[in-house]
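> what's the 3D shape of this:
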Amino acid sequence: MRAAAVVVLCAGLAVQAEEIRIEVARGQRAARIEAGGRNHALAVVDSVLTVDGKAVASAEFPGPVRVDGRELPGRLEVFIDRGALVAVNAVDLEQYVAAVVASEVSPKWPAEALRAQAVAARTFAVAQKVAQGPGARAHLGSSVLDQVYRNAARPPQPALDAARSTAGEVLTYGAAPIAAWFSASCGGVSESAEAAFHLEPGAAPYIRGGDSDDDRREWTVRLPLAEITAALRKAQRIQAEIRGVAVETRTASGRAKDLALATSSGTRPLSAVELRQLLGYNRIPSLLFEVSTEGATALFRGRGSGHGVGLCQWGARSRALAGAGYRDILAHYYPDAEVRRMY
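The predicted model follows:
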């Protein structure tokens, strides 16, 4: 989940966020769309959008639609940005929330954990919509950088129930929707938003880092130093050969903050966040790790998955299994926030 844009909060709850706009595709130069029983070929020709060979400024298709085989509810808007196609799905907020719940966690989880996820997802979406401002072509993306948006057309019944039973509910602080970050697993201890996203102190007072949790799932990753070297060279960060990785400083929660890279031209500094971004979030699951060098390999041993800020999905599951209600779960992860109904 990204930090940029979401730190701006809504000034109140007067705006009823009934529709949300999700960027579902970007960068392609051609696509096939099925809408209203018809197939359409979209392409970028000489920096102009064409639909079935005809030049248009933009295109809109009523839902449900299929984009390269992916079924989506709501309408689809397509336009060109930087010489490539951009597709935006405008969908009912509650249907979007159900899809996010089904995409982010298992529908087989306890109902109270799903409800907690629904409120967090709705809150994050509303805060992003307000932050983007009126006239925004898209409010969120569909990947892990915002909230995962799959299973959109036919969310499973437990996800639908979670959205419907909490419809309109958002987490607020001072009557404004909060930036309700969440991650898969905090590894036993949560992170502060300020540390994870380099925010000013007090920017997210409704989330406290350092809270303990029962979820301590561990992982081990072996990364060839050649892979790290290649990633840093590709990003034009460090051209020297990487020969070792060590943690120099940590955040208050114990997560790696600053790294020291032993290279063929001396020791170089690099933030742990940047290393994880460059290698891929799937390569280093979280920053709650110890690292050592064994020959030509960096050995990472850690806990958790994701940034560890806000709701911990696996921790929420454990709390629900222990009998906690969704509001109790939310109060644990967002202790100074209040659940309010927008509509």
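> C-alpha only now, for contacts and for neighbours.
OK.
> And for residue 54, the neighbour number?
Residue 54 has 11 neighbours, counted by other Cα atoms under 10 Å.
> Then residue 175?
Residue 175: 16 neighbours (other Cα under 10 Å).
> go on, the one 3 residues further on?
Counted with other Cα under 10 Å, residues neighbouring residue 178 total 30.
> got the contact list for the nearest residue to it once chain neighbours are set aside?
Spatially, and ignoring its direct neighbours in sequence, residue 178 is nearest to residue 172 (5.3 Å; Cα to Cα, 6 or more residues apart in numbering). Shown in contact with residue 172 (Cα atoms under 8 Å, 6 or more residues apart in numbering): 178, 337, 338, 339, 340.
> List just the nearest of these to residue 16.
residue 340 (12.8 Å; Cα to Cα).
> Let me see the contact set for the closest one.
Here residue 340 is in contact with 169, 170, 171, 172 (Cα under 8 Å, 6+ apart).
> Alongside the first, I'd like the structure of this one:
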Amino acid sequence: MKKPFIFILLLSFSVVIVSVVSSLLLYSDIDETKESVKNKIKKTQEITYEKIDKDDPIINVYDVDENKIKKMNMEEYLYGVLSSEMPSTFDEEALKAQAVAARTYVIYKIENNIKSGHKGADICTNSSHCQAYTSYENLKNIKGKDWMDSDYVKVKKAIDETRGQILTYNDKAILPLYFSTSSGKTENSEDVFSTKYPYLVSVDSPYEKQSPKYITTYSIEKSKFIKYIKNLYPQLSVSLSQLDNQVNIESRTEGGCVKIIRIGNIKLSGIQIRKILNLNSANFTIDYSGNEMKFTIKGYGHGVGMSQWGAQGMAQKGYKYYDILFHYFKDTNIKDIY
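Take a look at the predicted model:
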């Protein structure tokens, strides 16, 4: 060989280049795998669920404001529910997921003959008891013509395109609980409501950070904190000067909420503290500064079932409404009943 030095130099340079490129590709694959494991949620192949064509059922709705029972077409009732329960600015697939959940909730009530608080009706318009509802006329007055011409059409489309569809477990309508914002993970039903449902289990909810209530704070004077607790639990024994050391979070749920918190000589649940202080959720940490306690809260709502902001995040990532529902309600199916 006439120029062995040049050949060896070129060979060495090639080996270095190959090694660098291989390393970059390897680390890229590792990073991609990490991201995939962290965020990937299973997608279902394109499915059409419209299989049955029956008349819409007529349901009995107790109107809390008017204190009377009204007969309503189910789908028209749902227009008023979806307009009230989820922002109309949300993605179409998130709205569809909410539509199926809202419809399922009514059927669940009917199938289980749950009429308590409804004056004998199937469902009521009290949002703290059943689902929020706003009539067409009230929506026009509250939202205005522009909203009715654009967003209301979008809401109707989400209802119409999922007409008759409900979520089932063992071929029966589920209890499709939903809430605003999770802390990145939902809760097991038994950790919040004492009752265990096989489809209401803790799952990852990675797309929450866009929610305006993903993280909130609440500050209170230590003396007021003690007063609020003592009003409900007179047996409480704590020292104001030693409070920092006398309040300890002892355990958390799988979803991250406070399970047990010790305050002096008593133990309370995170849910009890949430109610006492009116916090956005039971997932919180506590910091102390001088005579103040600062609560940092993650999420908004009870945390069981479908996170609405999580559903919005999934929809923005390209997931269909059934992907969203199957993710938040484990081992369920969608059934078209009319």
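> How about the contacts made by the aligned partner of residue 310 of the first structure in the second structure?
The alignment partner of residue 310 of the first structure in the second structure, by TM-score structural alignment, is residue 305. Counting by Cα under 8 Å, 6+ apart, residue 305 of the second structure touches 176, 177, 178, 179, 186, 187, 189, 200, 201, 328, 329.
> Straight-line length of stretch 245-255 of the second structure, end to end?
25 Å (Cα to Cα, to the nearest Å).
> Have a look at how far, on average, the top helix by length along the first structure is from the second structure.
Counting residues, the longest helix found in the first structure (DSSP state H) is helix 111-132. Following the fit onto the second structure, the mean deviation recorded for helix 111-132 of the first structure is 1.5 Å by mean Cα distance after the TM-score superposition for the first structure.
> Could you find the counterpart of the residue nearest to residue 178 of the first structure in the second structure?
For residue 172 of the first structure, the aligned position in the second structure is residue 168, judged by TM-score structural alignment.
> Between helix 92-111 and the helix or strand containing that match, find me the angle.
Secondary structure assignment for residue 168 of the second structure, by DSSP states H and E: strand 165-169. When axes from the mean of the first three to the mean of the last three Cα atoms, to 10 degrees is applied, the directions of strand 165-169 of the second structure and helix 92-111 differ by 60 degrees.
> Based on its surroundings, how many neighbours for residue 134 of the first structure?
8.
> gap between the residue nearest to residue 178 of the first structure and residue 120 of the first structure?
In terms of Cα to Cα, residue 172 of the first structure sits 11 Å off from residue 120 of the first structure.
> and what of residue 144 of the first structure?
From residue 144 of the first structure to residue 120 of the first structure the distance is 15 Å (Cα to Cα).
> More neighbours: these two, which one.
residue 120 (25 against 14).
> Map the more buried one onto the second structure.
With TM-score structural alignment as the criterion, residue 120 of the first structure matches residue 101.
> which ones are touching the residue nearest to its match when sequence neighbours are not counted?
Distances taken as Cα to Cα, 6+ apart place residue 176 nearest to residue 101 of the second structure, at 5.6 Å, with adjacent residues excluded. By Cα under 8 Å, 6+ apart, the residues touching residue 176 of the second structure are 101, 102, 104, 105, 167, 305, 306, 329.
> and if you look at residue 254 of the first structure?
Contacts of residue 254 of the first structure (Cα under 8 Å, 6+ apart): residue 288.
> and the gap between it and residue 207 of the first structure?
Distance from residue 254 of the first structure to residue 207 of the first structure, by Cα to Cα: 17 Å.
> Residue 163 is in contact with the match of residue 120 of the first structure, correct?
No. With contacts counted by Cα atoms under 8 Å, residue 101 of the second structure stays clear of residue 163, the gap being 11.9 Å.
> Skip ahead from the longest helix along the second structure and say which helix or strand is next.
Ordering each helix of the second structure by length in residues (DSSP H) puts helix 4-39 first. Going down the chain from helix 4-39 of the second structure, the next helix or strand is strand 58-63, by DSSP H and E.
> who touches the helix or strand just after that following strand?
Counting by DSSP H and E, the next helix or strand C-terminal to strand 58-63 of the second structure is strand 68-73. Around strand 68-73 of the second structure, the neighbours that count as contacts under Cα under 8 Å, 6+ apart are 56, 57, 58, 59, 60, 61, 62, 63, 119, 121.
> Would you indicate which residues of strand 68-73 of the second structure are buried?
Neighbour counts over strand 68-73 of the second structure (16 or more other Cα atoms under 10 Å) mark residue 69 as buried.
> can you check stretch 261-274 of the second structure too?
In stretch 261-274 of the second structure, the ones that count as buried by 16+ other Cα under 10 Å are 261, 263, 264, 268, 269, 270, 271, 272, 273, 274.
> what distance separates it from the centre of its chain?
24 Å (Cα atoms, centre = their mean, to the nearest Å).
> what does stretch 264-277 of the second structure give?
The answer for stretch 264-277 of the second structure is 23 Å, by Cα atoms, centre = their mean.
> Equivalent analysis for stretch 23-43 of the first structure, please.
On Cα atoms, centre = their mean, the centre of stretch 23-43 of the first structure falls 24 Å from the chain's centre.
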